[in-house]
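Asker: build me a model:
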Amino acid sequence: MDEALEDKRKKTIGWRAILIAGPTASGKSALALDLAKRLDGVIINADSMQLYEDLRLVSARPSPSEERDAEHRLYGVLPASQAFSTGAWLRMASAEMEAVWSEGRVPILVGGTGLYFKALTQGLAELPDIPEDIRERARDLADREGVEGLRKALADAGDIVAAGELADPQRLARALEVILATGQPLSVLQKAQHATPFLSPEHALRLVLAPPRAWLHERIARRAAMIVGEEGIDEVRALLGKGLSPKLPGMRAIGIAEIRDLLSQQASLDETINRLTVATRQYAKRQETWFRNQMPDWQRIDPSVGIDLERLPGFAEK
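Answerer: Have a look, this model is predicted:
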């Protein structure tokens, strides 16, 4: 084996994988790319919107040049017409990680979908299939009444835990689907199954990027202006031209509704950039809250001051 490659791998002895979470625009992809180059790593997507092939710019997927610099997997692998679940991602990601390990390399999972990381390191109960009519009812309610309507429906159906703890519309709708289909709260079914995690937390270097709010907001504003450029507008125009249901997860990506209104002349260019900036900031705040509450034992690092990997607790020693 090449001595330089062996030196790279020695730095991660003890870590089976590196996990990088953080809010949108916090620099996750850049950190993953740096690690992949240094450690002969393979970057695996853990962001629900970057799975979709139709959303390269809108979802801020790694650029073609970045994908050439290091191997990337599970990016742009689904059409926007396909709905996708956390369980489906876990199955795909687990298979990719097994393949990377078999090659003697390091899997580096990166993304902003906290539930994916939670499922990977804490396990995910296999839930029953949901009849399409129940799924449609939950989606319709989410469209009409949003978070509060879903919470009320969950409480009325008997799932007080989900109604009080969840804030993400998709997760609330999923919990509603489960109790309507099975008569049991989602939390009860999950506890009953005692799911075993695919990756034990102690076997992974787990990082959450936690930048200062002002620094992150400035990056979000720059990204919004970039997305609402000619290529981003063309991307959304092409997607809208497919006539897909607005209820599909891929059609709910931040930026689609804003650019749709620009294309229909319901908003000016400046208004569109501002709306996209505000919506992305709000999303980043929700992500930060989720990471803070759900990942209290992950190492938090500030990307605004630069990241010295050798100084991370446990990195150099592993």
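
Asker: please count neighbours and contacts with C-alpha atoms only from this point.
Answerer: OK.

Asker: and the strands in this protein?
Answerer: Per DSSP state E, the chain carries strands over the ranges 17-21, 41-45, 72-73, 106-111, 204-209, 299-301.

Asker: I'd like these laid out as CSV, including mean neighbour count and distance to residue 34.
Answerer: Converted to CSV, those look like this (neighbours: other CA atoms under 10 Å; distance: least, CA to CA, whole Å):
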stretch, mean neighbour count, distance to residue 34
strand 17-21, 24, 12
strand 41-45, 25, 9
strand 72-73, 20, 13
strand 106-111, 26, 11
strand 204-209, 22, 14
strand 299-301, 17, 15
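
Asker: of all these, which one is nearest residue 191?
Answerer: Minimum separation from residue 191 across the strands of the chain (CA to CA) falls at strand 204-209, 23.9 Å.

Asker: what sits up against that closest one?
Answerer: Identification of contacts with strand 204-209 by CA atoms under 8 Å, 6 or more residues apart in numbering yields 15-23, 26-28, 291, 298-303, 315.

Asker: stretch 275-291 now?
Answerer: With contact meaning CA under 8 Å, 6+ apart, stretch 275-291 is reached by 22-24, 112, 114, 208, 210, 217, 220-221, 224, 254-255, 258.

Asker: kindly report the same for stretch 136-149.
Answerer: Outside stretch 136-149, the residues touching it (CA under 8 Å, 6+ apart) are 150, 167-169, 172-174, 176-177, 247.

Asker: which of those residues count as buried?
Answerer: The neighbour-count test (16 or more other CA atoms under 10 Å) marks 150, 167, 169, 172-174, 176-177 as buried among the contacts of stretch 136-149.

Asker: about what we covered before: what about the strands of the chain, which gets the closest to residue 129?
Answerer: strand 41-45 (25.2 Å).

Asker: so what does the closest one touch, helix or strand wise?
Answerer: Where contact means 3 or more CA pairs under 8 Å, 6 or more residues apart in numbering; DSSP states H and E, strand 41-45 is packed against helix 28-39, strand 72-73, helix 86-102, strand 106-111.

Asker: and it, how far from the chain's centre?
Answerer: Distance, stretch centre to chain centre, for strand 41-45: 14 Å (CA atoms, centre = their mean, to the nearest Å).

Asker: now show me the structure for the sequence below, then we'll compare the two:
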Amino acid sequence: MSTAQSPENQAVALIAGPTASGKSDLAVRLAQRIEASGRPSAVVNADSQQVYADLEILSARPGKHEMGGIEHRLFGTWDGAQPCSAADWAGQAKQEIADLHARGGVPVLCGGTGLYIRTLLDGISPVPPIDPDIRAQVRALPVEALRKCLIGEDPASAARLNERDIQRMSRALEVVRSTGQSLGWWQERKAGGIAEDISLHPLVLIPDRDWLYERCDRRFDWMLEAGAIEEVATLARRGLDPTLPVMRAIGVPEILAYLEDELDLASVAEAGKTATRQYAKRQFTWFRNQPPRDWPRADKKTIAEYDFFVSLFQ
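Answerer: Okay, the predicted model is just below:
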């Protein structure tokens, strides 16, 4: 992901990192400071769960009192019945960024979904539509057969992907079978990213892992007390396809099991906390290794926004 510089009126701040690491609070403080300097600002969501209107509580979407008088965009924008892909989000994020730039403002991107951020900055691969018959054949394969086929037809993807990552392995196999080229070949031809057109001011938050896990546990308890069960019950009444992202969001399957008398509340809490910590662990790995090495990393629990974004105010 390039961070090539361009005129400062095209500045974009980015605060990224694992769930529950304090990104939202820092983003609001930074946007407040930007507005105090005389420029408009807004916090633009880059979290794949906070985009859904149905998940206000379970996604820990910021409430009005947490927004600090700052405009927030792309929070709760998608209905759960409509999946929000990385390309969908990036297209909308580009529009929000362009709107703020047109007014001389500075967008503050905030979130922990690495694929969203990468798609916005680097663009998307121009993979042609997948043949429906090939997709059906691939998705019907048992896991062992899927893995064996991928090793034979796209060994590079097989080496890169975890053998339990059925979704990504299926995607790689259907791409090579449908297009005749590997997913890696297509990914080298990405287009539409904005990295070369903006002045990016990134910060990756990577706090102490034990501290973060404790926050994750505490937050899930708060969610249950704040109405997460009622939120999922409302979602369940919609009768949505269980494979939709909104139905697979952390906490939703666990609470659905409780509503169907398959788990007691204590088991829901433990399962939800475990799933959250596992997700945070994967984010730790991604943000330690994927962003460019010159992106600043902060491991402090409390940081001053000015210390890391001083270049925005010079």
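
Asker: what's the TM-score here?
Answerer: Overlay of the two chains. TM-score (TM-score structural alignment, normalised by the length of structure 2): 0.86; 300 aligned residues with a CA RMSD of 2.5 Å.

Asker: can you name the residues of structure 1 that stretch 262-277 of structure 2 overlays?
Answerer: The alignment of stretch 262-277 of structure 2 onto structure 1 (TM-score structural alignment) covers residues 266-281.

Asker: what residues of that stretch count as buried?
Answerer: Residues of stretch 266-281 of structure 1 classed as buried: 267, 269, 272-281 (neighbour count, 16+ other CA under 10 Å).

Asker: any chance you could map the helices in structure 1?
Answerer: Per DSSP state H, structure 1 has helices spanning 3-10, 28-39, 64-69, 86-102, 114-122, 132-157, 160-165, 169-182, 186-193, 213-227, 230-240, 256-263, 269-294. These are given in chain order.

Asker: mind checking which of those helices is nearest residue 80 of structure 1?
Answerer: When the helices of structure 1 are compared by CA to CA, helix 230-240 sits nearest residue 80 of structure 1, at 8.1 Å.

Asker: contacts for that closest one next, please.
Answerer: For helix 230-240 of structure 1, the external contacting residues (CA under 8 Å, 6+ apart) are 54-55, 57-58, 226-227, 256, 259-260, 263.

Asker: what's the average distance of that helix to structure 2?
Answerer: Helix 230-240 of structure 1, aligned to structure 2 and superposed, deviates on average by 1.1 Å (mean CA distance after the TM-score superposition for structure 1).

Asker: so for the spatially most central residue of structure 2, what's the nearest residue that isn't a sequence neighbour?
Answerer: Among the residues of structure 2, residue 113 comes closest to the average C-alpha position under CA atoms, centre = their mean, at 2.0 Å. Distances taken as CA to CA, 6 or more residues apart in numbering put residue 47 closest to residue 113 of structure 2, at 5.2 Å, once the chain neighbours are dropped.

Asker: number of nearby residues for the one you found?
Answerer: Using other CA atoms under 10 Å, residue 47 of structure 2 is surrounded by 24 other residues.

Asker: that one contacts residue 115, correct?
Answerer: No - Residue 47 of structure 2 is beyond contact range of residue 115, at 9.8 Å (criterion: CA atoms under 8 Å).

Asker: how near is residue 267 of structure 1 to residue 274 of structure 1?
Answerer: Distance, residue 267 of structure 1 to residue 274 of structure 1, using CA to CA, to the nearest Å: 10 Å.

Asker: residue 130 of structure 2: neighbour count?
Answerer: Neighbour tally, residue 130 of structure 2, other CA under 10 Å: 15.

Asker: contacting residues for it?
Answerer: With contacts defined as CA under 8 Å, 6+ apart, residue 130 of structure 2 is in contact with 174-175, 178-179.

Asker: counterpart of it in structure 1?
Answerer: Under the alignment (TM-score structural alignment), residue 130 of structure 2 pairs with residue 130 in structure 1.

Asker: residue 209 of structure 1 - nearest residue in space that isn't next to it in sequence?
Answerer: Leaving aside its chain neighbours, residue 209 of structure 1 sits nearest to residue 22 (4.7 Å; criterion: CA to CA, 6+ apart).

Asker: what does that neighbour align to in structure 2?
Answerer: Using TM-score structural alignment, residue 22 of structure 1 lines up with residue 17 in structure 2.

Asker: got the contact list for the equivalent of residue 184 of structure 1 over in structure 2?
Answerer: Per TM-score structural alignment, the equivalent position to residue 184 of structure 1 in structure 2 is residue 181. If you count contacts by CA under 8 Å, 6+ apart, residue 181 of structure 2 has them with residue 175.

Asker: rewinding a little: shared with structure 1, which of the contacts of residue 130 of structure 2?
Answerer: Retained in structure 1 (both residues aligned by TM-score structural alignment, their matches' CA atoms under 8 Å) from these: 174-175, 178.

Asker: for these, which one is nearest residue 74 of structure 2?
Answerer: Checking those against residue 74 of structure 2 with CA to CA, the nearest one is residue 175 at 29.9 Å.

Asker: which residues touch the closest one?
Answerer: Residue 175 of structure 2 makes contacts with 127, 130, 181-183, as judged by CA under 8 Å, 6+ apart.

Asker: still on that earlier bit, can you redo the contacts of stretch 275-291 of structure 1 as JSON lines with distance to residue 5 of structure 1?
Answerer: Converted to JSON lines, these look like this (distance: CA to CA, whole Å):
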{"residue": "22", "distance to residue 5 of structure 1": "28"}
{"residue": "23", "distance to residue 5 of structure 1": "31"}
{"residue": "24", "distance to residue 5 of structure 1": "32"}
{"residue": "112", "distance to residue 5 of structure 1": "29"}
{"residue": "114", "distance to residue 5 of structure 1": "31"}
{"residue": "208", "distance to residue 5 of structure 1": "27"}
{"residue": "210", "distance to residue 5 of structure 1": "30"}
{"residue": "217", "distance to residue 5 of structure 1": "38"}
{"residue": "220", "distance to residue 5 of structure 1": "36"}
{"residue": "221", "distance to residue 5 of structure 1": "39"}
{"residue": "224", "distance to residue 5 of structure 1": "39"}
{"residue": "254", "distance to residue 5 of structure 1": "40"}
{"residue": "255", "distance to residue 5 of structure 1": "41"}
{"residue": "258", "distance to residue 5 of structure 1": "46"}
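
Asker: what two of these are the furthest from one another?
Answerer: Using CA to CA, the pair of these lying farthest apart is 208 and 258, separated by 28.6 Å.

Asker: wait, residue 72 of structure 2 touches residue 44, no?
Answerer: Yes - counting by CA under 8 Å, residue 44 is a contact partner of residue 72 of structure 2 at 6.0 Å.

Asker: can you count the residues close to the counterpart of residue 234 of structure 2 in structure 1?
Answerer: Using TM-score structural alignment, the partner of residue 234 of structure 2 in structure 1 is residue 238. When neighbours are defined as other CA under 10 Å, residue 238 of structure 1 has 12 of them.

Asker: that's all I had, so thanks and see you.
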